[in-house]
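Novice: I would like to see how this sequence folds:
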Amino acid sequence: MLKFDNNYYKLNFLTVFTLILLAAGCASIQQPTGGPKDKEPPKVLKETPANFTLNFKAKEINITFNEYFKISNESKEFSMSPAQDRSPYYKVKGKTLNIKFQDTLAANTTYTINFGRGLVDYNEGNVLKNYMYVFSTGNKIDSLSISGTVTNTLTKKPVLDATVFIIPVNQDTIFGKRRANLFTTTDSSGNFSLKYLRPDTYRVYALKEESGDRIYNSSNEEIAFLVDSVVLRNNIAGVKLALFKEEPKIFRITDRKIEKDSRVTYIFSKKLEQPSISILHPNELDKDKIVEFSRTKDTVALWTKSMDFDSIKVAVIDKGTPLDTTIIRRNSRDKYDREIKIADNNPSNKIKPGGELILTFSAPVGSIDPRKISLLQDSIPVSGLRIIKDSLSTRKYLFRYPWRTERQYILKIDTNAIGGKFGGFNKTYTKQFILDEVLNYGNLSLSVTVPDTSKSYIVQLLDDKDNIIKETPLNKNQTINYTTYSLGKYHFRVVYDDNKNRKWDTGDVRARRQPELTWNSNTEITLRANWDLEEKLTIPPPVP
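Specialist: Presented below is the predicted three-dimensional model:
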């Protein structure tokens, strides 16, 4: 009778089971976990044929990297110059990029393949920026270059990742229509360098965009250009390009809607000069309508006496000329709330010395019942509160009183105190506030010297976030007083107002017109509590 050794079989079973698990584990490639995050882009290990090959005759190119990678936006990022009728075929094979030509290469020609930002590592998406493969079908490689910097025209700060491109003048009609083949991007210092160029006459541009298509096709994008073309016979360095946004040329209504509070809003693609709105349908609403344009005149709010319409058609007019008509259709089940909501200009609950308490209502005001409005000073009702309508708005009112420091104020507006022009009332509103002390503000006296009294200038006071706090046009030496300003850091920008229209004018790339020149002072002003500063600002002559 046969005898079985159970321990023997148990041991062999465990051994086989363990080997199966190990094999299964080896068959699955796992992404490493833990450790520092990879921040390095792919690195080129080998190029076949070698980069900068002369007398190039290969039908394909293989570029091997140190890690797995992928192609991102090939059609936007990859570019071959001179361009071919049929673009090369790009394919990823493991860690190698294979490039096959579909057209015959021209003789005695330098070719550049620019990969832009189109090569990224597989896991983290780190970009290999501005990598180029260069070769020549002749016995020399074109070696000319154009280099320089790109800055913002107003801030003068360098711009990272702006696209700088050049177009031969005999092909400049492609600007704004097709991508240029000769391009590069700027580094964190705004520097760029276009290399391996052949002698020619070029137009030079820079573009900062979000879409990444390298085509200037929106006034929301920033553009820079050299007015004159460059004749490239030797290397050109020190090119300065300043980015700006153009004013939109074509008027469009970019947004339109009926808000839940019954306000009809329209947003335009450009600022208007003398805008107006006319209701074409229902025409009977046109007579009593109330219209309010934004300060920049590129947005309008419209209120109507009745909301009992299926659709509303309006015409937008500027300086008496109709620009566009538009229709908004509404659902008969839509409900609108005409309740009057209240907002104020003092989120910190402190009125600036010499300032006003201003209330803004959500719709035009038709009536105010002063019996339902009260002001308390240190919890005691006081009289003498004046309510003054803003001359430019049917929704803004000044609440004026001889405010005193070291007093607590409470403004109470009871329910139904404010009636809307077309219906609706407010709910109870309470505002607690104080008059801030002068000690918490600073004053500045700025003595300005101009270089030429026949010219016009605009002195801009900016805060530490480059927001314009105040603009002062001038054409002679004078002192500007900044009284009771919030504490903090400020600096100055000067606009050389060539056309004397008292505003900064941007450029026009197609008209080859640059923006008006500006100068940023290096002087930084720090306003401290209860300080009176005196500073001098000497405006230098403009430098193109």
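Novice: CA atoms for contacts and neighbours, from now on please.
Specialist: Noted.
Novice: Which neighbouring elements make contact with the host helix or strand of Leu194?
Specialist: Using DSSP states H and E, Leu194 sits within strand 191-197. Judged by 3 or more CA pairs under 8 Å, 6 or more residues apart in numbering; DSSP states H and E, the packing partners of strand 191-197 are strand 144-152, strand 182-185.
Novice: which other residues reach stretch 248-255?
Specialist: With contact meaning CA atoms under 8 Å, 6 or more residues apart in numbering, stretch 248-255 is reached by 219, 265-270, 323-324.
Novice: Now the second one, please; I'll put the structures next to each other:
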Amino acid sequence: MNFANGSVLTVFRTFAFFAGCAEIVPLTGGPSDNRAALPVDGTQNPEQGALHVSQNELNVKLNEFFTLNDPTNTAVMNPNAGKLEVTSNKRDLSIKWDGPLQPNTTYIIQLNGTIRDLNEKNDTIHQFVFSTGDQIDSLKINGLITDGFTNKPSNAYTIGLYDSLKDPYKNAPVYICKSNDKGQFEFSYLKAGEYQLFAFLDTNKDRLPSIGEDIAYSSKLIASGDSTAFSHILASKPKNPVKQLQLKVLNPGTFFASGKEISESSLTINSQPVQIIKRFAADSILAVLPSSSNEVYTFIDGTDTITKIISLKDRNKNFFVSGKIYKNAWTLGDTLLFETNEFIEKIDTSLIIVEDKTKLKVKYDALFSGNQVRIIPKSAIAFDMIVDFKMGALRGLTNVNDSIKVELKTYRTSDLSNLKLNIESLKGQWVIQLMDGSNPIRTFFKSESDSVVNWNNVIPAVYQIRCIRDVNGNGKWDMGIWETKAQPEEVVRFDLKSKLRPNWDIEETLELKPNE
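Specialist: Alright, predicted model coming up:
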């Protein structure tokens, strides 16, 4: 089981440094190799752990020839003292910075894979430490960053400790490091104080958080001298504050619109109001693409105007029908859902043939709405079933469907399993889903009072359970909101202890530990 807010971020009062190369920390993901080029004792200036340093350059000789690997992105100085210039000459390494050093401050220069020897191209993590004051600061912060929805470790995130009153989007961090492939990170040689912990996935490699990049953060300030355990931070993609219309056309007859709040009165196409087929959220809809006498379509929503050229040839194509059916299987009582890329105006059931493999016809009810068709077989079937949409079975605004034949495995009640979940340990509102890999098979919306979930007639397989703590009661997972320091909603995963088997009744209990 994985828990999204287990207590894993810890702060330590420990101190250790070594002569030559400083301790190699695993947090930043660079592999440690004893054959890599290492500093020669007595050649580092200022020396490791030196006090009262005032110079703007560090020099050291390594024990073999080496090359530099992308020092702009692999060399970091904490706290930042300006732009780093890393150069090499045979076995000599020089690191310069163009800003002033602060008084009574410990500085750490970390080279994460910056140095590689000439032959094996081995690299390692070097850490050089010195102070402008009377002592070396000795505090550490360890932590973990995971994806708020998948619970997987978040690798290669830039983690920053910021001044408690500064905005990370506008100010540089006081200290910086990166998470490794296990999502772990570590700050060392910290000065005592309170910091805002903020992380971002630096996709454009500018060392600054940018709008749209995934982020993670602590809701409270972190004191570097505190021994209290903190919850690990959860990464999610922030909502884009730039409200701008975005479109994706699905020829021949529909389109997706998103990016800003959309209503039938606000969005027009060629000066005509939009016809919404399905609303996913306030800022996300599927809508009808109307017919036009030419190939120019102008979408207008407030100050946003998007013009698209859509060929008449594409608009006149027959539309497709796709089945939204789990594992192409059917059990008695199931509704078969089919979707199209056209707004359906009429269906001809004489052209929709449902039969089993022996050609025995199956009676059914058919419903249609928007771009969806639902087929509901009315009787039990002994053999696998075939649903055959002939061309013209569905008529849209300007054209008809392509033909499609879907074969479905038929399950009888005796082939299926029943699952009962005891969920008393999940307090509050939750969205509980039966998962086959990344596919939710069944969904239950738990209220404050629910203590049991019963899922009957489930296709036998090995399943997992995904539970989303539905804080705002909207029935879905919500990402974090940096402006209010709200965290992503908690996601907990359970592996069922038993495989669901034909004609079995399985009962299991979901146990959420008190501190999770």
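Novice: out of the helices and strands packed on strand 191-197 of structure 1, which comes closest to Ser486 of structure 1?
Specialist: Nearest to Ser486 of structure 1 among those is strand 144-152; the distance by CA to CA comes to 27.4 Å.
Novice: Give me the helices and strands touching the closest one, please.
Specialist: Strand 144-152 of structure 1 sits against strand 191-197, strand 236-243, with contacts defined as 3+ CA pairs under 8 Å, 6+ apart.
Novice: Kindly reformat those as a markdown table containing mean neighbour count and distance to Ile279 of structure 1.
Specialist: As requested, those are exported to a markdown table (neighbours: other CA atoms under 10 Å; distance: least, CA to CA, whole Å):
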| stretch | mean neighbour count | distance to Ile279 of structure 1 |
| --- | --- | --- |
| strand 191-197 | 20 | 53 |
| strand 236-243 | 18 | 40 |
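Novice: could I get those as CSV with distance to Thr151 of structure 1?
Specialist: Formatted as CSV, those follow (distance: least, CA to CA, whole Å):
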stretch, distance to Thr151 of structure 1
strand 191-197, 9
strand 236-243, 5
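Novice: and Gly138 of structure 1, which of these is closest to it?
Specialist: The nearest among those, by CA to CA, is strand 191-197 at 14.1 Å.
Novice: After the closest one, which helix or strand is next? Please name it.
Specialist: With DSSP H and E, the next secondary element past strand 191-197 of structure 1 is strand 200-208.
Novice: so what corresponds to Thr110 of structure 1 in structure 2?
Specialist: Superposed on structure 2 with TM-score structural alignment, Thr110 of structure 1 falls opposite Thr106.
Novice: ranges for the helices of structure 1?
Specialist: Assigned by DSSP state H, structure 1 shows helices spanning 6-27, 74-77.
Novice: Check those helices for me and report the most buried one.
Specialist: Comparing those by mean neighbour count (mean count of other CA atoms under 10 Å), helix 74-77 ranks first with a mean of 16.
Novice: Tell me the helices and strands packed up against it.
Specialist: Short answer (3+ CA pairs under 8 Å, 6+ apart): helix 74-77 of structure 1 packs on no helix or strand.
Novice: For it, give me every contacting residue.
Specialist: So helix 74-77 of structure 1 is contacted by 114-118, 212-214 (CA under 8 Å, 6+ apart).
Novice: what do you get if the cut-off is 6 Å, keeping everything else the same?
Specialist: With CA atoms under 6 Å, 6 or more residues apart in numbering as the test, helix 74-77 of structure 1 has contacts from 115-118, 213.
Novice: Would you confirm that Lys278 of structure 2 contacts Ser284?
Specialist: No. Applying CA atoms under 6 Å, one finds Lys278 of structure 2 not in contact with Ser284, separated by 8.9 Å.
Novice: Comparing those two, which residue is more hemmed in?
Specialist: A direct count of neighbours by other CA atoms under 10 Å for Lys278 of structure 2 and Ser284 places Ser284 higher, at 20 against 15.
Novice: quick one: the strand holding Leu194 of structure 1 to structure 2 mean distance?
Specialist: Overlaying structure 2 shows strand 191-197 of structure 1 at a mean distance of 2.0 Å from the equivalent residues (mean CA distance after the TM-score superposition for structure 1).
Novice: Just give me the residue right at the centre of structure 1.
Specialist: For structure 1, the residue nearest the mean C-alpha position is Asn220 (7.3 Å; CA atoms, centre = their mean).
Novice: And for it, nearest residue in space, chain neighbours not counted?
Specialist: Lys245 (6.6 Å; CA to CA, 6 or more residues apart in numbering).
Novice: likewise Gly253 of structure 2?
Specialist: Glu342 (4.4 Å).
Novice: how close does that neighbour get to Gly370 of structure 2?
Specialist: Per CA to CA, to the nearest Å, Glu342 of structure 2 is found 8 Å from Gly370 of structure 2.
Novice: one step back: for Leu45 of structure 1, which of the helices and strands packed on strand 191-197 of structure 1 is the nearest?
Specialist: strand 182-185 (22.4 Å).
Novice: Which of the helices and strands packed on strand 144-152 of structure 1 sits closest to Thr538 of structure 1?
Specialist: Taking CA to CA, strand 236-243 is the member of those nearest to Thr538 of structure 1, at 23.7 Å.
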